[in-house]
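Visitor: Dropping a prediction and its sequence here:
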Amino acid sequence: MDTCSFVKVLREEKRSLMEESRRIFSHFDFLPILVHLMDQDYSIIYANQFLCDNYGMDVIGKKCYEIFENNTKPCDVCYTYSVIKTKKTYRWEWDCVKTNKTYDLYAFPYSDYDGKTMVLEMGFDITERKQIEREMGRLDRLNLIGEMAAGLGHEIRNPMTTVRGLLQLLSEKEECNKYQEYYGIMIEELDRANTIISEFLSLAKNKPTPKNEVNLNKIITSLHPLLQAEAIEYDKTVKLELGELNSLYLNNNEIRQMILNLVKNGLEAMPVNGLLTIKTYETEDKIFLTVQDQGTGIDANIINNLGTPFITTKDNGTGLGLAICYSIAARHNATISVDSSSMGTTFYVEFNKK
């Protein structure tokens, strides 16, 4: 074969390989996952339609860390270089800063039609699964705390009641007058411990919660004078924005307790003259209660653990108030979610209509 014929054959083979490569990659456009091909300098050579829909149509030629992380240099923990170096597949969970989504990410070594080594990455969105896992973990912790509370709460409370009664008797004796200040402190601390135990016992409720058909707006309206009085004490305001709602099967006392806890947290989080808004609205199959404050927001490291006992943003808090809210929501087949920024925090309580 002469040189011209040989070159022609090579060109034909190269063209065939390119066409085959394009054909293979065209199938990725129909997949609901992230798929992209990267060069050794982190430049994106190919991106499937799903990736373009989520991160923009102009990703080709850009660096992956620019597109996904808004960085100007490669990420501190990046497996792209390791894939190229070891020729091995890597798998890890990736939290995308740009979209706040979590992906189960696979990175494969890939040889192009010209023999060049690149990295093919596929990302499966597991955000919802991770949220469910966190919620299940929270419920497991609540159940554990509840079991402990049920077993220990009453046993601890009884001797504390005895000690408190004896302290009151001693404080009334004339010879103990000089110790009045100390008796007051001890009784106050015992009362605080008793309050914490009462909250623990609220978590320990494992009996079926009696429910009646009631309109959520009716519960909120009946609470409004109490909420306003609480707000005035903090030099703040509570506003109601109640939409038309269907009735739900609820335990009136527990829902009142949940609303009071959420409102009190919101009031304490806001500066003077802040506005707290309570809203209700419904969709086709859900009813929503939202409590929105104008505070400074909740730290991202804390937000995923909200509802866990003793996780709190308050200096003297126990975290049990929110834990009780999550426990009440769970007993009503409802869920609580949080949206927080420097402009304030909104708690969403989502009830199923059926």
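Guide: Thanks, I have the structure now.
Visitor: Every contact and neighbour count from this point should use C-alpha atoms.
Guide: Fine.
Visitor: need the helices for this protein, in chain order.
Guide: For the chain, the helices defined by DSSP state H cover 3-26, 49-55, 64-69, 80-86, 127-171, 180-203, 216-233, 252-269, 300-303, 320-331.
Visitor: okay if I get these as a markdown table plus mean neighbour count and distance to Ala107?
Guide: Output for these, formatted as a markdown table (neighbours: other C-alpha atoms under 10 Å; distance: least, C-alpha to C-alpha, whole Å):
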| stretch | mean neighbour count | distance to Ala107 |
| --- | --- | --- |
| helix 3-26 | 12 | 16 |
| helix 49-55 | 16 | 15 |
| helix 64-69 | 17 | 13 |
| helix 80-86 | 16 | 7 |
| helix 127-171 | 15 | 19 |
| helix 180-203 | 16 | 44 |
| helix 216-233 | 16 | 50 |
| helix 252-269 | 19 | 44 |
| helix 300-303 | 12 | 28 |
| helix 320-331 | 23 | 38 |
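Visitor: this is the other structure I want to compare:
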Amino acid sequence: MKILVTGMAGFIGFHLSLELARRGDEVVGLDCVNDYYDVNLKYARLNELGIKRQNIKENELIKSEKYPNLSFFKANLEDFDTMKKLFEAAKFDVVVNLAAQAGVRYSLINPHAYIDSNITGFVNILECCRHYAVQNLVYASSSSVYGLNENMPFSTHESVNHPISLYAATKKSNELMAHTYSHLFGLPTTGLRFFTVYGPWGRPDMALFLFTDAAVHDKSIDVYNYGKMLRDFTYVGDIVKGVIKCIDNPAGPNPKWNSKVPDPATSSAPYKVYNIGNNSPVELLDYIKAIELRLGKEINKNLMPIQPGDVPATYADVGDLVKDFDYKPNTSVNDGVAKFVDWYLDYYQIKG
């Protein structure tokens, strides 16, 4: 298949593009390579894919030097004219939209960045999929959409009408926008609510990176909610496997859908929402313990109250993944954290 992966220079987009290229799909990656976090890490990911930084030009398709079936296109999702030209020329079979302004806390500081990328950018994706005969759209949602919901484990079959960050609100909006296009234009759309993704090449603004960096440099870390935060930490390799299941199996209408008792996860249109999580919440202090075990040292912790926009716990019901694809993420936190720490030490050339 010919697949567009937006957010190729990002954490999940990099891993997905690599896996798709290795299995033989024709992959085109799109990214604006913004400076929300260290652009050198983003360019290093692209370099792993065979895209050299010095060869990248705005709005120009660059061929990989490692994978003949992979290319990169530097552009903004918000630039509708450029997006239309790309879709018209490329004729994609599938689009995977992973590009977004990420981060819960940053949405309190710079809300407009989330509207530009996550709302305007996403409607541009939908319009291009509609007009250029894309057969399947898979897009990233987030566990943050569950907001004030405390009914564990979180189920896609329950409503999510109480987000507590603008980031979460934009992701919920993406699901609503996708449903509209599925209903009006028959576009198959699958939304994936990712649960706290971690692993090698991870984002520097996320807890695992911050904690490991602090531990290596003998600094203290801020631990929110006094370490009692529960998270359904999900290894990036497991996330990628779930995304590929949805690439290969476009959403279809639910023949049993009842408009009098509407199921939020399905529709009479070709629309579906899944959770992708480890289905096994871990306390934040135990997550930190996994870093300490791998590094053989204790991290000094500043225990802090919960931050605005944060939820105290996440826990994914992945029953639909199991039912539809016979698939369930299964990488343990100790194994996944060790792989991240090994990558971190290698990337920064630190002796572990």
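Guide: That came through, no problem. The shown structure was predicted, so the numbers you read here are calculated from the model rather than taken from an experiment.
Visitor: care to give me the TM-score?
Guide: The TM-score (TM-score structural alignment, normalised by the length of the second structure) is 0.20; 129 aligned residues with a C-alpha RMSD of 7.1 Å.
Visitor: picking up where we left off before, would CSV of the helices of the first structure with distance to Ser111 of the first structure be doable?
Guide: As requested, the helices of the first structure are exported to CSV (distance: least, C-alpha to C-alpha, whole Å):
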stretch, distance to Ser111 of the first structure
helix 3-26, 11
helix 49-55, 22
helix 64-69, 19
helix 80-86, 10
helix 127-171, 31
helix 180-203, 57
helix 216-233, 61
helix 252-269, 55
helix 300-303, 40
helix 320-331, 51
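Visitor: what's the closest of the ones you listed to Pro109 of the first structure?
Guide: When the helices of the first structure are compared by C-alpha to C-alpha, helix 80-86 sits nearest Pro109 of the first structure, at 5.9 Å.
Visitor: Who are the packing partners of that closest one?
Guide: strand 101-111, strand 117-125 (3 or more C-alpha pairs under 8 Å, 6 or more residues apart in numbering; DSSP states H and E).
Visitor: Pull out the buried positions in the longest one.
Guide: Pointing back at strand 101-111 of the first structure there. Under the neighbour-count criterion of 16 or more other C-alpha atoms under 10 Å, strand 101-111 of the first structure has Thr102, Tyr103, Leu105, Tyr106, Ala107, Phe108, Pro109, Tyr110 buried.
Visitor: Would you agree the third one is in contact with Cys96?
Guide: No - the pair Leu105 of the first structure and Cys96 fails to qualify as a contact (C-alpha atoms under 8 Å) at a distance of 10.9 Å.
Visitor: sorry, back to before: so for Ala329 of the first structure, which of the helices and strands packed on helix 80-86 of the first structure sits nearest?
Guide: strand 101-111 (25.0 Å).
Visitor: So Met273 of the second structure belongs to a strand, correct?
Guide: Just so we're on the same page, residue 273 of the second structure is Val rather than Met. Yes - according to DSSP: H, G, I helix; E, B strand; the rest coil, Val273 of the second structure belongs to a strand.
Visitor: what about it, distance to Asp320 of the second structure?
Guide: 9 Å (C-alpha to C-alpha, to the nearest Å).
Visitor: same question, Tyr198 of the second structure
Guide: With distances taken as C-alpha to C-alpha, Tyr198 of the second structure is found 22 Å from Asp320 of the second structure.
Visitor: Also Ser182 of the second structure?
Guide: 20 Å.
Visitor: quick one: which of these two has more around it?
Guide: Neighbour tally, Ser182 of the second structure and Asp320, criterion other C-alpha atoms under 10 Å: the higher count belongs to Ser182, 26 against 19.
Visitor: Distance check, the more buried one against Ser17 of the second structure.
Guide: Ser182 of the second structure is 25 Å from Ser17 of the second structure, where distance means C-alpha to C-alpha.
Visitor: what's the closest of the helices of the first structure to Ile287 of the first structure?
Guide: Proximity to Ile287 of the first structure, assessed across those by C-alpha to C-alpha, is greatest for helix 216-233 (9.1 Å).
Visitor: That closest one packs against which elements?
Guide: So helix 216-233 of the first structure, by 3+ C-alpha pairs under 8 Å, 6+ apart, packs with strand 237-242, helix 252-269.
Visitor: now the angle from the last one to helix 180-203?
Guide: What separates the directions of helix 252-269 of the first structure and helix 180-203 is an angle of 120 degrees, with axes from the mean of the first three to the mean of the last three C-alpha atoms, to 10 degrees.
Visitor: Could you tell me which other helices and strands helix 252-269 of the first structure packs against?
Guide: Judged by 3+ C-alpha pairs under 8 Å, 6+ apart, helix 252-269 of the first structure is in contact with helix 216-233, strand 275-282, strand 286-292, helix 320-331.
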